[in-house]
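Q: Next comes the sequence, and after it the predicted model I'd like to discuss.
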Amino acid sequence: MLKTLEHFAAQCNANSRLRQMNRDWTRRIAIVATDRAQSFWLTSQEGVITAGEGPAVEPDLQIQAPYDIIQAIFSGAMSPTEPYNAGDLLVKGSQDDLMRLDIITLLIWGE
C-alpha cells in the first residue's frame, strides 16, 4: 500500500497543474484499512504531496475502507464512487476537501 500511495503522490507532484492548484492547500489525510491493523497518511503542503505509513497526526480528512478498496482507489483501478455509495468507503472531512480530492483523482486518471 505504501508504494501505491507514494506513486499517487509522485503523479500529483509531477502534474504542474495540480501543484499550482494545491499550493495553498495544506492538509493531513489519514487513511485507515478497516480490515487490517494498518494506517497510512498523505500530506499536502505548498503544492507537494507526500505519503507515509502510520497514523496521521491531527488529520483534516479521514478515509476508511478495506485494504483492497483503498489500494484500488489510489492506484486508479477503481473510482471511489461505487464503494462510497455501497457504504464500503467512509470519508470524513469538509465538503471542500472532499471535492478537492475528487478533482485531484480526475486530473490524474481522468473519468
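A: That came through, no problem. Residues are numbered from 1 along each chain as shown.
Q: C-alpha from now on. contacts and neighbour counts both.
A: Will do.
Q: What sits closest to residue 22 if chain neighbours are left out?
A: Leaving aside its chain neighbours, residue 22 sits nearest to residue 47 (4.4 Å; criterion: CA to CA, 6 or more residues apart in numbering).
Q: Against that first model, consider the following:
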Amino acid sequence: MILTTAATGFISAYHARADLVADHQDWSPTIVIVATDSGETISLQVEHGRIVALHEQALPGTLVITSDSATLQDILEFRLNPNEPYVFGDLTVQGAEADFLRLDYIVTVLCPS
C-alpha cells in the first residue's frame, strides 16, 4: 500500500507536467516496481507517454525496478534522486537502457534539487 500511495502522487505530479508527457508520447512501457523488504509490487502501465493504469501486482514489465520500500517511497515522493541508490547498488533496474534513461530523466526533472 505504501508504494501505491506514493505512486499515485508521482502520477499526478508527472501528468501535471504537460511538457514531460508530450516529450514521451512515443513511449509505452510497463514499469514494475518491487519492494524487496515488504514484497509489495506495483506496475505502472504507460501508453503514449501517459500513465494509464496503476496495478497492485506485477505485470510483464519493460522495466523492473527493485529496492527496499523506504528507498522506493522516497524516490516516488521526490525526497531522493534515484541516481545515488542506483550507483551504490541499493536500487536495481532491469530492462532496456533506453527505457531506463527515459525514466531516469523524468524522475530527475520532477525531483527538486
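A: Received, thanks. For clarity, every value in this text was computed on a predicted model and none was experimentally measured.
Q: My read is that the residue nearest to residue 22 of the first structure contacts residue 20, right?
A: Yes: between residue 47 of the first structure and residue 20 there is a contact under CA atoms under 8 Å: 6.2 Å.
Q: what span of the second structure lines up against the helix ranked longest in the first structure?
A: With DSSP state H setting the assignment, residue counts place helix 95-109 as the longest helix in the first structure. Using TM-score structural alignment, helix 95-109 of the first structure corresponds to residues 97-111 of the second structure.
Q: what's in contact with that stretch?
A: With contact meaning CA atoms under 8 Å, 6 or more residues apart in numbering, stretch 97-111 of the second structure is reached by 13-14, 20, 29, 62-63, 75, 78-82, 93.
Q: How about that stretch, which residues are buried there?
A: Using 16 or more other CA atoms under 10 Å as the test for burial, stretch 97-111 of the second structure gives 99-100, 103, 106-108, 110-111.
Q: Ok, stretch 46-53 of the first structure next?
A: Buried-residue list, stretch 46-53 of the first structure, by 16+ other CA under 10 Å: 47-52.
Q: Just the contacts of stretch 97-111 of the second structure: which are in strands?
A: 63, 93 (DSSP state E).
Q: which of the contacts of stretch 97-111 of the second structure count as buried?
A: Counted by 16+ other CA under 10 Å, the contacts of stretch 97-111 of the second structure give 14, 20, 29, 62-63, 75, 78, 80-82, 93 as buried.
Q: Can you tell me which of these lies closest to residue 2 of the second structure?
A: residue 75 (12.2 Å; CA to CA).
Q: separation between the counterpart of that closest one in the first structure and residue 4 of the first structure?
A: Using TM-score structural alignment as the criterion, residue 75 of the second structure maps onto residue 73 of the first structure. Distance, residue 73 of the first structure to residue 4 of the first structure, by CA to CA, to the nearest Å: 10 Å.
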